[in-house]
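> sequence? don't have it. structure:
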């Protein structure tokens, strides 16, 4: 409206100036044409302004509609948000109610079950106590008995230890005494000889000592009869007529005579008396004889090896001389291994 008002004022002013100056023909025509142009332009501008106004009105209306729809949408979102919050609150409330109800139910059930379990446990405890009391009493008695047994065992262990120590001492003492007894027996029998193979009653009515002296002088080719302290048959009786004759045991009175006899016995291979083959041995204790017999196999092997000499020393030590070296053996197994080694070397 303000724009139209200003334009009309501009258009009116020429008319006022024309009347005041005084119209002429030339100036009148020019003014008319310019007024028409101005009016045309004014109309065209008005038209443009109207079109612009209508366009702007339409745009404003459309924007208002859009703004209205947007506001409606915003209102819907707010309502939706509030609805969600309400639903959420309702769900949470319902869940809380369900949980509270479930919790109450569970607490009640658990309380009942706990009470039942407590009742059962109390009954079981009383039952167990009634059963365990005699067991506990028995265990206490057994613990007491075990303690007593431990004390007794400790005392027995100490006593056993002392007894073992004493037994060892006595065993060592017995071994020494046994060795001494064997040595004494060997010394007592040191001048005794055992003659094997002499028939029973061969001596007839003669004194057995005289008969044995004649036998030794004849068999060993002695210059004179040896002086014998005593002579007798081995103890025991013959159980059968065809049983072997008992050994004849004699005691030579002098050591030098016994040594001469032993040297001649070593040189002699076969000893004969009135057609019977006899053997003469030193009279050793039984224990010594058993140990010496263990070297029999070794002595048999060594006998056939050249440049070797051997002898069985008292009580039971094998002495071997081979290639100017001497060896002593108290263990028959070691001696046998030594003899086999030498025998294998000589065979190679």
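Cool, got the structure. Just so you know, these numbers come straight off a predicted model, no measurement behind them.

> use CA for all of it now, contacts and neighbours both
Will do.

> any idea which helix or strand carries residue 83?
helix 25-188 (DSSP states H and E).

> Which strands or helices does that helix pack on?
Here helix 25-188 touches helix 2-21, going by 3 or more CA pairs under 8 Å, 6 or more residues apart in numbering; DSSP states H and E.

> list the contacts for residue 224?
For residue 224, the contacting residues are residue 217, by CA atoms under 8 Å, 6 or more residues apart in numbering.

> helix or strand right after the helix holding residue 83?
strand 192-196.

> what's the angle between that following strand and helix 25-188?
90 degrees (axes from the mean of the first three to the mean of the last three CA atoms, to 10 degrees).

> OK, contacts around the closest residue to residue 273 other than its chain neighbours?
Nearest residue to residue 273, sequence neighbours excluded (CA to CA, 6 or more residues apart in numbering): residue 219, at 6.5 Å. Shown in contact with residue 219 (CA under 8 Å, 6+ apart): 271, 272, 273.

> let's bring in a second model and compare:
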């Protein structure tokens, strides 16, 4: 900048004419020269200002560039170090993730093998359970059949006053002979009251009696059906077969249907062992194991 300023020369006074006492034309010429010098100085000042501005601008540009480069270099170094740290962290995390992934793959493979074995075991167990269910069902049916056959010679008496000695075989045999007006004594092997708790209303518990002869059981049940209500000491005695509880519940499901059919002409019905309702109507026999189906048939075809 100093070198640029040295080429300019400064004057304080305008140049005057060397002659004295000149004419008006000389004065005019001097004035013109002064104006020209003023213009030249003004132009020089403008050029100086321009040169100064350009120099300052160039110096400021260089300074800004230098500062910007240093700042950017520092920032770049910081970013670079941060990127390196992030890269290292990512590398370490990637290594950990790979090890975890390998462990997961191993675990999944072990689980697949275990599940495959479990699936085979479950299939085998299902087959075994299915066979066991079939066996249990068959055994239940056999047990129920055996229980029913063991109770074939049993009868159940209801509404017999619960007093001392009323449930002995001798007392039961005498009671049956009296209420059914039989000519012979009935041989009873054993008899007892049911094991349920005494009722709060004082109603006597049922008596279960095992007859020695099956023919006597059949005869007693036939007479009880045909004789109508059986009276003994002011009580209505009821005599029923002694069925297993499950069969008794299944047979009682047909009570409503039997009530509807009772008294209808041309209709014959009866319960077959273990729990089948047979209806004979207009020469056709129908057997039902479901009380709902039997009720629908009776309502649609008989009633």
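Thanks, I have it. On a predicted model such as this, the values are computed, not experimentally measured, just so you know.

> TM-score, when you put one on top of the other?
The TM-score (TM-score structural alignment, normalised by the length of the second structure) is 0.68; 225 aligned residues with a CA RMSD of 2.4 Å.

> mind checking what the residue nearest to residue 273 of the first structure lines up with in the second structure?
Aligned by TM-score structural alignment, residue 219 of the first structure pairs with residue 179 of the second structure.

> helix/strand/coil for that match?
Here residue 179 of the second structure takes the helix state, with states given by DSSP: H, G, I helix; E, B strand; the rest coil.

> That one and residue 173 of the second structure: what is the separation?
Distance, residue 179 of the second structure to residue 173 of the second structure, using CA to CA, to the nearest Å: 10 Å.

> In the first structure, point out the residues matching stretch 276-284 of the second structure.
Under TM-score structural alignment, the match for stretch 276-284 of the second structure is residues 317-325.

> buried stuff in the matching stretch?
317, 318, 319, 320 (16 or more other CA atoms under 10 Å).

> Among the residues you listed, name the ones in strands.
Counting by DSSP state E, those place 317, 318, 319, 320 in strands.

> Excluding chain neighbours, what is closest to the third one?
On the basis of CA to CA, 6+ apart, the spatially nearest residue to residue 319 of the first structure that is not a chain neighbour turns out to be residue 328, at 4.7 Å.

> Help me confirm that residue 243 of the second structure is found in a strand?
No - assigned with three-state DSSP, residue 243 of the second structure falls outside any strand and is coil.

> show me the contacts for it.
With CA under 8 Å, 6+ apart, residue 243 of the second structure has these contacts: 148, 151, 152.

> what's the matching residue for it over in the first structure?
Using TM-score structural alignment, residue 243 of the second structure pairs with residue 284 in the first structure.

> do residue 188 of the second structure as well
Per TM-score structural alignment, residue 188 of the second structure is aligned with residue 228.

> show me the contacts for its match.
Counting by CA under 8 Å, 6+ apart, the residues that residue 228 of the first structure touches are 209, 213, 250, 251, 252, 253.

> Kindly report the same for residue 168 of the second structure.
190, 191, 192.

> Quick one: which of those residues hold up in the first structure? List them.
Retained in the first structure by both residues aligned by TM-score structural alignment, their matches' CA atoms under 8 Å are the following of the contacts of residue 168 of the second structure: 191, 192.

> Let's see if you can find the most crowded of the contacts of residue 168 of the second structure.
residue 191 (22 neighbours; other CA atoms under 10 Å).

> Excluding chain neighbours, what is closest to that one?
Here the residue nearest residue 191 of the second structure, using CA to CA, 6+ apart, is residue 209, at 4.1 Å.

> what's the neighbour count on the one you found?
25.

> residue in the first structure matching it?
Checking TM-score structural alignment: residue 209 of the second structure goes with residue 250.

> Could you verify that its match is part of a helix?
No - applying three-state DSSP, one finds residue 250 of the first structure to be strand, outside a helix.

> Correct me if wrong: it contacts residue 192.
Yes - Residue 250 of the first structure lies in contact with residue 192 (CA atoms under 8 Å); the separation is 5.5 Å.

> still contacting in the second structure, which of the contacts of residue 219 of the first structure?
Under both residues aligned by TM-score structural alignment, their matches' CA under 8 Å, what the contacts of residue 219 of the first structure keep in the second structure comes to 271, 272, 273.

> so of those residues, which ones are in helices?
Using DSSP state H, no member of these falls in helices.

> Closest one to residue 201 of the first structure out of these, please.
Residue 201 of the first structure lies nearest to residue 273 out of these, by CA to CA, at 14.1 Å.

> quick revisit: enumerate every residue touching the match of residue 209 of the second structure.
192, 193, 194, 209, 212, 228, 229, 230, 231, 232.
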